[in-house]
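[1] Could you work out the structure for the sequence below:
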Amino acid sequence: MNTLPGRAEGHLLGIVLVILSTLAFSLAGILTKAIAADTWTILTWRGLVGGLLIAAYAGWLGRRKPLSQRFRLGWRGWLLATVGSLSSIAFIAAFKQTYVANVALIYATAPFLAAALGWLVMRERVRQRTLAAALVSCLGIAVIFSGGLQVGSLTGDALALAMTFGSALYMVLIRKFADTPVVLAGGAAGLQLFAAGWLVVDPLAVSRHDALLLVLFGLAFAVAVVLWTEGTRRIPAAESGLLGCAETPFAALLAWWLLAELPPAASFLGGAVVLAAVLIHAGWDMRSGYVLRRQAKLRT
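    The predicted structure is shown next:
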């Protein structure tokens, strides 16, 4: 009798944690635009602060393991970290060259691209509704790109698409390398960027204002990863995916509110198409999961 309230409280906590993580993730575009420093300086500081904090969290998760095993990645973990690092480079560079809303909207299609890569790499079956939603979202992206041709943000949009591809590949590799410590790989990716950035730029040549924002950026990234990890452990994957969609409107609204950034009409039109495809597909997944759980409950 006492388990049901506990489950309900855990589920509610999971929802709150995932929503808070989307808010933290949505700050990336705002902080990138607000920092005057170049892309590599941002990557260096974000990688150092975020990487150390995430690595510390990964160490806490594995606190019952021997110290020699707690931070062991293996070649699969380093491959994950490298893919994550390359995606982060495109991610930050995209914000510097296009609208925050465009990056967020293009990134919203990552689950569909992951489904296509899953079929190519692992021969995972792609559901018809996923294929239909992917085709609709591709139409929305084409509309967004058409707006980039008019306002000169085409390079940034292309970088956002490259980042989305890298993120989708990351998702597929996580499934393929199921025994790999994913959180630790995220911390290692940040430290990779710190090491590479230190060779490319002088990260100390920043203003005090930028330094504070850079530390805040790394902290926000680490907090977002921790909240998302803890939240997704408590709720079904379909529900987590649906709640994660909130990052897109959060990012666009924050850019409009704090930066007065108003994308062209094509971004609104294409974004509406992409969001509709993503939300309807996520709603289908969530409903299917609910039906399956109810059927299982009736059988028992």
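
[2] Please make it C-alpha for all contacts and neighbour counts, starting now.
    Will do.

[3] Make sure residue 245 is actually in contact with residue 108.
    Yes. Using Cα atoms under 8 Å, residue 245 is in contact with residue 108, at 7.0 Å.

[4] Mind listing the shared neighbours of these two?
    Residues touching both residue 245 and residue 108 (Cα atoms under 8 Å, 6 or more residues apart in numbering): residue 278.

[5] Excluding sequence neighbours, find me the nearest residue to residue 107.
    residue 164 (5.2 Å; Cα to Cα, 6 or more residues apart in numbering).

[6] Check the gap between the one you found and residue 204 for me.
    Taking Cα to Cα, to the nearest Å as the measure, residue 164 falls 30 Å from residue 204.

[7] Settle it for me: which of those two has more neighbours?
    residue 164 (26 against 11; other Cα atoms under 10 Å).

[8] With residue 69 as the reference, measure out to the more buried one.
    To residue 69, residue 164 is 32 Å away according to Cα to Cα.

[9] Give the buried residues for the helix or strand where residue 291 lies.
    Using DSSP states H and E, residue 291 maps to helix 265-299. For helix 265-299, the neighbour count (16 or more other Cα atoms under 10 Å) marks 266-268, 270-271, 273-279, 281-286, 289 as buried.

[10] Which parts of the chain are helices?
    3-25, 27-34, 39-61, 67-70, 74-97, 100-107, 110-122, 128-151, 154-176, 182-200, 208-232, 237-244, 247-259, 265-299 (DSSP state H).

[11] Which positions in the third one come out as buried?
    Spelled out, it's helix 39-61. Buried-residue list, helix 39-61, by 16+ other Cα under 10 Å: 39-55, 57-59.

[12] Another for comparison:
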Amino acid sequence: MTGIVLVALSAILFSVSGVLTKIIEADGWTIACWRGLIGGLAVIAYVEYRRGGTPRSLAFRLGLRGWILASVGSFASIAFIYAFKLTYVANVAVIYATAPFFAAGIAWLVMRENAKGRTLVAGALSLLGVVIIVSGGLGTGKLLGDLLAVAMTLGNAAYIVLIRKFADVPVVWAGGASALQHFVVGALIGTPLDVSSQDAALLILFGVAFAGAVILWTEGTRLIPSAQSALLGTVEIPCATLLAWVILSELPPIAAVIGGTVIMSAVLWHAAIDYRQEKQRV
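    Predicted coordinates for the structure are as follows:
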């Protein structure tokens, strides 16, 4: 039960990202800088707390593969922030739900890992949903944001595959290093000291929510099957859409509703089968 609660809470915390990104008036790199600083420091504290008797030099060692993982995560995160700035929250949240299927495709290309039949079907349906959503952005000024959401999803899919390929890399610390990369680059490109007091408070909240979501997800996934974790992760999508509607009065366009329905049907169908099969094996 503890694992279920932790993963569900992490999904809820992740869901506030879209609303916070839109409310904050600062540019994307300034947001990345603040979130990177606060999130990075929080992850450092968490890794230090969790390392136990492991030497600090090992707990905080990444190596070349770890920095590659962190850099891929950094690309996905900045695309994530700008996607929310430039398109509807629901569009980004729903497109992101297809990441596991993109990951399956990348794993097949890179590692020649066979995908299950239902994964191929769900992936094809999800890709159709993405095409519907992106086509809805044509002529609306939202197309770039939708394309960035696709780029972010591909980046996260690559991140998922690299986690498996680089099994010896400390994933949480790689996430912390990614956050610190954003801090450094954001400080150079953005204007982190030129923000209003309201933005500063929201940026701190954003960083804390990000770090809390990562830590809760890490702890929760240790306690429950991966299929159950994936199913609970879908909580983020309706939460993000609801928050955008309540706080921003933002309703997704009809293309997002149709495409999102296709994607969510595929995701939930696939996750439900995985969960049922995993439960039968226990």
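
[13] What does the superposition give as a TM-score?
    Scored against TM-score structural alignment, normalised by the length of the second structure, the superposed chains reach a TM-score of 0.98; 282 aligned residues with a Cα RMSD of 0.8 Å.

[14] Looking at residue 245 and residue 108 of the first structure now, which is surrounded by more residues?
    residue 108 (24 against 20).

[15] dump the residue contacts of the aligned partner of that one in the second structure.
    In the second structure, the residue matched to residue 108 of the first structure (TM-score structural alignment) is residue 97. Residues in contact with residue 97 of the second structure, defined by Cα under 8 Å, 6+ apart, are 234, 237, 263, 264, 267.

[16] Please convert the residues you listed to TSV, extending it with distance to residue 215 of the second structure.
    Shown next, in TSV, are those (distance: Cα to Cα, whole Å):
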residue	distance to residue 215 of the second structure
234	18
237	19
263	27
264	26
267	24
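
[17] Which of these remain contacts when I look at the first structure?
    Among the contacts of residue 97 of the second structure, the ones still in contact in the first structure (both residues aligned by TM-score structural alignment, their matches' Cα atoms under 8 Å) are 234, 237, 263, 264, 267.

[18] which residue lines up with the third one in the first structure?
    Just to be clear, that refers to residue 263 of the second structure. Match for residue 263 of the second structure (TM-score structural alignment): residue 274.

[19] Repeat that for the first one.
    If you follow residue 234 of the second structure across to the first structure using TM-score structural alignment, you land on residue 245.

[20] quick one on the thing from earlier: got a list of what the match of residue 263 of the second structure touches?
    105, 106, 108, 109, 136, 137, 138, 139, 140, 141.

[21] so the fifth one makes contact with residue 275?
    The one in question is residue 136 of the first structure. No. Counting by Cα under 8 Å, residue 136 of the first structure stays clear of residue 275, with 10.0 Å between them.

[22] Could you report the distance from residue 113 of the second structure to residue 185 of the second structure?
    35 Å.

[23] And those two? Which one has more around it.
    residue 185 (15 against 12).

[24] Test my guess that that one contacts residue 33.
    Yes. Under the criterion of Cα under 8 Å, residue 185 of the second structure makes contact with residue 33 at 7.2 Å.

[25] gap between the aligned residue in the first structure for residue 185 of the second structure and residue 87 of the first structure?
    If you follow residue 185 of the second structure across to the first structure using TM-score structural alignment, you land on residue 196. From residue 196 of the first structure across to residue 87 of the first structure, the span is 14 Å (Cα to Cα).

[26] Same check on residue 54 of the first structure?
    17 Å.

[27] what does residue 74 of the first structure give?
    20 Å.

[28] Compare neighbour counts for those two and give me the winner.
    Higher neighbour count among residue 74 of the first structure and residue 87: residue 87, with 25 against 11, using other Cα under 10 Å.

[29] After alignment, which residue of the second structure pairs with the more buried one?
    So, by TM-score structural alignment, residue 87 of the first structure is matched to residue 76.

[30] what's the answer for residue 70 of the first structure, then?
    Using TM-score structural alignment, residue 70 of the first structure lines up with residue 59 in the second structure.

[31] Same check on residue 221 of the first structure?
    Using TM-score structural alignment, residue 221 of the first structure lines up with residue 210 in the second structure.

[32] Disregarding flanking residues, what is the spatial nearest neighbour of its match?
    residue 39 (6.3 Å).

[33] Relative to residue 192 of the first structure, how far out is the counterpart of that neighbour in the first structure?
    The alignment partner of residue 39 of the second structure in the first structure, by TM-score structural alignment, is residue 50. Applying Cα to Cα, the value for residue 50 of the first structure to residue 192 of the first structure is 11 Å.

[34] for residue 121 of the first structure, same thing?
    Note on residue 121 of the first structure: its distance to residue 192 of the first structure, by Cα to Cα, is 25 Å.

[35] now do residue 185 of the first structure
    10 Å.

[36] of these two, who's got more company?
    Neighbours per residue, other Cα under 10 Å: of residue 185 of the first structure and residue 192, the larger number sits with residue 185, 29 against 23.

[37] right, and the more buried one touches residue 72 too?
    No. Proximity of residue 185 of the first structure to residue 72 does not meet the contact threshold set by Cα under 8 Å, at 9.7 Å.

[38] how about residue 49 of the second structure, what's its partner in the first structure?
    Counting by TM-score structural alignment, the partner of residue 49 of the second structure is residue 60.

[39] since we're on residue 6 of the first structure, how many residues are nearby?
    11.

[40] go on, residue 17 of the first structure?
    21.

[41] before we move on, what about residue 142 of the second structure?
    By other Cα under 10 Å, neighbour count at residue 142 of the second structure equals 18.

[42] For it, give me its contacts.
    Contacts for residue 142 of the second structure were tallied using Cα under 8 Å, 6+ apart; they are 86, 87, 88.

[43] Recalculate using a threshold of 10 Å.
    83, 85, 86, 87, 88, 91, 134, 136 (Cα atoms under 10 Å, 6 or more residues apart in numbering).

[44] Now the buried members of those residues.
    83, 85, 86, 87, 88, 91, 134, 136.

[45] which two in those residues are spaced the farthest apart?
    The distance between the two most remote of these (Cα to Cα) is 17.1 Å, for 85 and 136.

[46] about what we covered before: pretty sure the match of residue 185 of the second structure contacts residue 40?
    Yes. With contact defined as Cα atoms under 10 Å, residue 196 of the first structure reaches residue 40; the gap is 8.8 Å.

[47] Cool, thanks, signing off.
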